[in-house]
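> I need the structure of the sequence given here:
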Amino acid sequence: MEDSTPLVTFYDIAFGPPMAETTCAPNPWKARYALNAKAVPYKTTWVPMLDISKVRLAMGVPAARKFADGSDYHTLPMITDSSTDSIVGDSFDIAIHMQTHYADSGVKDLFPPQKLDYVFEHDLAIFAPLSGRDEGVCGDYVRFNHNVDAAFSAHVMLMAHGLPFDSVSGDDVRAEFARRAGVPTWDDLAVRGEKRGVLWGEFRETLAGLARLFMRDCRGPFLLGEEVNFGDFIVGGWLKFMKGTLTSDEWEEARTWHDGVFGRLFDALEKYAEVH
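Down below sits the predicted model:
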């Protein structure tokens, strides 16, 4: 498909300027990878974090998640597609939409059959609610997405304090995040010192099983060796989050974990990381 007039408007979360460089939310990155892999022309609309609910509601897009109290959790990404006259409001659904409507463009199959048997069992608090969905369509990928999201979300406190908020609205966003987490201030969410070291070690160990999936095909760097798919994008979205929020030293260390599989994956996915 020629990269001409954008067919898709892609709604992403606006962090600090320049937004194309600071964008780091994992779910928008999963969808952006899919858009780029399918070579579908698109343009990005940047939505300030505190305006996400207003934008989704104005477009009639329901929330894909719920907070523990049952209230709606409005987040991004979201797309409008002029070629199909549709609006899609979840990263997984966006990837399915790309595969369904642009099957012959770019990467041929975002959801090839494969064994995705990574399971994360935990009793840790999750910072933000996970998306819930039926497993009927692409069920292996649905379960994989849920377990990967849970593994990273359970350790997101290592990264949340490094979010690159806009200097104008940052204080308001931090206050809203603290409210959602049930703590008095944003600083209460920081993890430092010995506690950080312990959680960092637990995070590394949590990802050991995930890393093993990337070691099954020695050709690498993807789950299926040289063939990229949405499973790689699921993990890659979280690696973008780590890159954008950890200190440079921590990120460089994380890249080397488990024989460097995550560093190699991140680098290989840069082919699909252009921000339009």
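> Could you use CA atoms for every contact and neighbour count after this?
Will do.
> Next one: Trp29 from Lys54, what distance?
22 Å (Cα to Cα, to the nearest Å).
> Of these two, which one has the most company?
Each of Trp29 and Lys54 has its neighbours counted (other Cα atoms under 10 Å); Trp29 has more, 27 against 12.
> helix or strand for that one, which one?
For Trp29, the host element (DSSP states H and E) is helix 26-37.
> Quick one: distance of that helix to the chain centre.
Relative to the centre of its chain, helix 26-37 is centred 8 Å away, using Cα atoms, centre = their mean, to the nearest Å.
> How about stretch 103-113?
With Cα atoms, centre = their mean, you get 20 Å for stretch 103-113.
> same thing with stretch 179-188?
Here stretch 179-188 is found 23 Å from its chain centre; the criterion is Cα atoms, centre = their mean.
> Identify all contacting residues around that stretch.
Contact partners of stretch 179-188, identified using Cα atoms under 8 Å, 6 or more residues apart in numbering, comprise Phe127, His161, Arg174, Ala175, Phe177, Ala178, Leu189.
> Recalculate using a threshold of 6 Å.
Arg174, Ala178 (Cα atoms under 6 Å, 6 or more residues apart in numbering).
> What residues sit buried inside it?
For stretch 179-188, a neighbour-count test (16 or more other Cα atoms under 10 Å) marks Ala181, Trp186 as buried.
> Stretch 202-211 too?
Using 16+ other Cα under 10 Å as the test for burial, stretch 202-211 gives Phe203, Thr206, Leu207, Leu210, Ala211.
> now those residues in CSV, with secondary structure and distance to Tyr102?
CSV is the format used below for those (DSSP: H, G, I helix; E, B strand; the rest coil; distance: Cα to Cα, whole Å):
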residue, secondary structure, distance to Tyr102
Phe203, helix, 37
Thr206, helix, 35
Leu207, coil, 33
Leu210, helix, 29
Ala211, helix, 30
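> Tell me the one of those residues nearest Asn147?
Asn147 has its nearest neighbour among the buried residues of stretch 202-211 in Leu210, at 9.7 Å by Cα to Cα.
> Distance-wise, check the closest one relative to Trp186.
Leu210 sits 31 Å away from Trp186, going by Cα to Cα.
> Please apply the same query to Pro41.
Per Cα to Cα, Pro41 is found 38 Å from Trp186.
> Which parts of the stretch 1-150 of the chain are strands?
8-14, 42-48, 65-66, 72-73, 78-81, 86-88 (DSSP state E, counting those that start in this stretch).
> to compare against the first, here's another:
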Amino acid sequence: MPEPIILYDISWKVKGKSWSPNTWKPRYCLNIKGIPYQTVWVEFPDIAALCTKIGAPPSATARDGKPVYTLPVIYDPNTQTTVSESTKIAEYLDEAYPRTVALVPRGPQVEEFQRASEKLLFGIDVLSIMVPGVYMSLNEASQPYFRATREKRFGKLEELSPAGSEKRAQHWEGVKNTFHRLGEMLQGNAEQEKLLFLGGNDVSYQDIRIASILMWIKAIFGEDSKEWQDVVSWDGGKWARFTDVFRKYEAVDSGSLAKL
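Have a look, this model is predicted:
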């Protein structure tokens, strides 16, 4: 039995649960593969210091040349390897644990779907709805950092999609259209619905990307919320059936807090 991999995830107000779509990607991968792991929870302002401490490579470089550190990051004690960024983590897990189910498909069709889905899933409509909700869900230790960094990109959080406003309704309609276009990409024939990217019952990393966004919405708004009930009703209930595929892979360990 291998030693547990360490998965670094972002803290929020709900203990023992995960919310970030980016950290849900490796969590789904680990759960599907059945690889033991333990979560370490990190506050937003501590991410750069934590990554520097454990030797995690930056996930990007800013315009001024400074490294940008983000989560997820994993540390694998079995190979003494630290990996940053969700897609690289998925690729690493496929390579390092070849006896587990392979999740990252290859080929031109995969790359085309990935580019299109990335553009749709992180468009302005989704972000305008979700970013203010994330802010309200974070611990006080993370809120000032999150507000400062996100308002540089999006403007004042309270003005992105105010509750009850026409602006919010338009963004939510945009989210609905985004998922409709994703559904069209996955469309099967008239006789048999195609839920998953590869068809059949084989989950791939492309499906995990979508499932992680859906988990984000459910985590931030709650399973009983109007927002989530809207999502699972779209496209004739397609996204309810899609999320049902992933329910058995939603385990989250209680984990521990990061020590800097």
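> related to what we said a few turns ago, for the strands of the stretch 1-150 of structure 1, state which one has the densest average packing.
Most buried of the strands of the stretch 1-150 of structure 1, by mean neighbour count (mean count of other Cα atoms under 10 Å): strand 8-14, with a mean of 23.
> what's the mean deviation for that strand versus structure 2?
Superposed on structure 2, strand 8-14 of structure 1 shows a mean distance of 0.6 Å to its aligned residues (mean Cα distance after the TM-score superposition for structure 1).
> before we move on, the earlier item: looking at the buried residues of stretch 202-211 of structure 1, spot the one nearest Arg143 of structure 1.
Proximity of the buried residues of stretch 202-211 of structure 1 to Arg143 of structure 1 (Cα to Cα) peaks at Leu210, which lies at 13.2 Å.
> Map the closest one across to structure 2 for me.
Per TM-score structural alignment, the equivalent position to Leu210 of structure 1 in structure 2 is Leu182.
> Spatially nearest residue to its match (excluding sequence neighbours)?
Once flanking residues are discounted, Leu182 of structure 2 sits nearest to Ser117: 6.9 Å by Cα to Cα, 6 or more residues apart in numbering.
> and that neighbour, what pairs with it in structure 1?
Using TM-score structural alignment, Ser117 of structure 2 sits opposite Val148 in structure 1.
> Need the residues that contact the strand or helix carrying Val126 of structure 2.
Per DSSP H and E: Val126 of structure 2 is located in helix 124-137. Residues from elsewhere that reach helix 124-137 of structure 2 (Cα under 6 Å, 6+ apart): Lys13, Leu157, Leu160, Ser161, His171, Gly174, Val175.
> one more time with 7 Å
Residues outside helix 124-137 of structure 2 that contact it (Cα atoms under 7 Å, 6 or more residues apart in numbering): 12-13, 143, 146, 157-158, 160-161, 171-172, 174-175, 220.
> Toward the C-terminus, what is the element adjacent to it?
Downstream of helix 124-137 of structure 2, the first helix or strand assigned by DSSP H and E is helix 143-154.
> In structure 1, what residue corresponds to Ala49 of structure 2?
Structural correspondence for Ala49 of structure 2 with respect to structure 1 (TM-score structural alignment): Lys54.
> I'd like to know how far its match sits from Thr9 of structure 1.
Taken as Cα to Cα, the span from Lys54 of structure 1 to Thr9 of structure 1 is 17 Å.
> and what of Ser169 of structure 1?
Remark: distance between Ser169 of structure 1 and Thr9 of structure 1 (Cα to Cα) = 24 Å.
> Also Ser248 of structure 1?
From Ser248 of structure 1 across to Thr9 of structure 1, the span is 32 Å (Cα to Cα).
> mind listing what the equivalent of Ser204 of structure 2 over in structure 1 touches?
Matched by TM-score structural alignment, Ser204 of structure 2 corresponds to Asn229 in structure 1. With contact set as Cα under 7 Å, 6+ apart, Asn229 of structure 1 has these partners: Asp109, Leu110, Phe111.
> list the ones among those residues that structure 2 also has?
Contacts from the contacts of Asn229 of structure 1 that recur in structure 2, judged by both residues aligned by TM-score structural alignment, their matches' Cα atoms under 7 Å, are Leu110, Phe111.
> Among the contacts of Asn229 of structure 1, which one sits closest to Asn36 of structure 1?
Closest approach to Asn36 of structure 1 among the contacts of Asn229 of structure 1 (Cα to Cα): Leu110, at 11.5 Å.
> ok, how many other residues are close to whatever residue of structure 2 lines up with the closest one?
The alignment partner of Leu110 of structure 1 in structure 2, by TM-score structural alignment, is Leu103. Using other Cα under 10 Å, Leu103 of structure 2 is surrounded by 20 other residues.
> and what of the one 3 residues further on?
Summarising burial for Arg106 of structure 2: neighbours were counted as other Cα under 10 Å, giving 8.
> Roughly how far does it sit from Pro144 of structure 2?
As judged by Cα to Cα, Arg106 of structure 2 and Pro144 of structure 2 stand 40 Å apart.
> what about the longest helix in structure 1?
Using DSSP state H, we find that the single longest helix of structure 1 is helix 248-269.
> Between helix 26-37 and that one, find me the angle.
Between helix 248-269 of structure 1 and helix 26-37, the angle comes out at 30 degrees (axes from the mean of the first three to the mean of the last three Cα atoms, to 10 degrees).
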